[in-house]
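Peer 1: got a structure for you, letters missing:
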């Protein structure tokens, strides 16, 4: 695979910085919102448990 030219590297770096600055305020607001939210571990563990059981079922079927 060819290496990127200098111009392509500069454009790619500028795009990465633009995306970081564009998404920065939204990420900051999401982090603040998640700090104030109540935790609901059952909403995470229940579907995760079903996925694990389903994968074990698929493995057992082989």
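Peer 2: Nice, I can see it. Because the structure is predicted, anything quoted here is derived from the model rather than measured.

Peer 1: only C-alpha atoms for contact and neighbour calcs from this point on.
Peer 2: Noted.

Peer 1: what helix or strand is the residue sitting nearest the centre point of the chain on?
Peer 2: Among the residues of the chain, the one closest to the centroid is residue 27, at 11.5 Å (CA atoms, centre = their mean). In this assignment (DSSP states H and E), residue 27 forms part of helix 6-36.

Peer 1: Can you name the next helix or strand after that helix?
Peer 2: helix 42-61.

Peer 1: That following helix - contacts with which helices or strands?
Peer 2: With contacts taken as 3 or more CA pairs under 8 Å, 6 or more residues apart in numbering; DSSP states H and E, helix 42-61 sits against no other helix or strand.

Peer 1: Included below, for side-by-side comparison, is a second structure:
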């Protein structure tokens, strides 16, 4: 990519960060107050791991 394209890409990235910044701050504040829900993370993760092991075993 040329120099001006890199500069434009960097400017767009910075604008997106500044535009989304307040929403990200509020989300972090809300997540600190919410109760943790580990089964909602661990169950799908375990299912994916089992599926991958199954696929490897089938080869």
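Peer 2: Right, received. Where do you want to start? What you see is a predicted model; the values in this text were computed from it and never measured.

Peer 1: Please determine how far the residue of structure 2 sitting at the aligned position of the residue nearest to the centre of structure 1 is located from residue 43 of structure 2.
Peer 2: Correspondence of residue 27 of structure 1 to structure 2, assessed by TM-score structural alignment: residue 24. Residue 24 of structure 2 sits 26 Å away from residue 43 of structure 2, going by CA to CA, to the nearest Å.

Peer 1: Likewise for residue 37 of structure 2?
Peer 2: For residue 37 of structure 2 relative to residue 43 of structure 2 (CA to CA), the value is 11 Å.

Peer 1: Just want to know which of the two has more residues nearby.
Peer 2: residue 43 (11 against 8; other CA atoms under 10 Å).

Peer 1: residue contacts, that one?
Peer 2: Listed by CA atoms under 8 Å, 6 or more residues apart in numbering, residue 43 of structure 2 has no contact partners.

Peer 1: And it? What does it align with in structure 1?
Peer 2: So, by TM-score structural alignment, residue 43 of structure 2 is matched to residue 46.

Peer 1: can you count the residues close to residue 12 of structure 1?
Peer 2: When counting by other CA under 10 Å, one arrives at 13 neighbours for residue 12 of structure 1.
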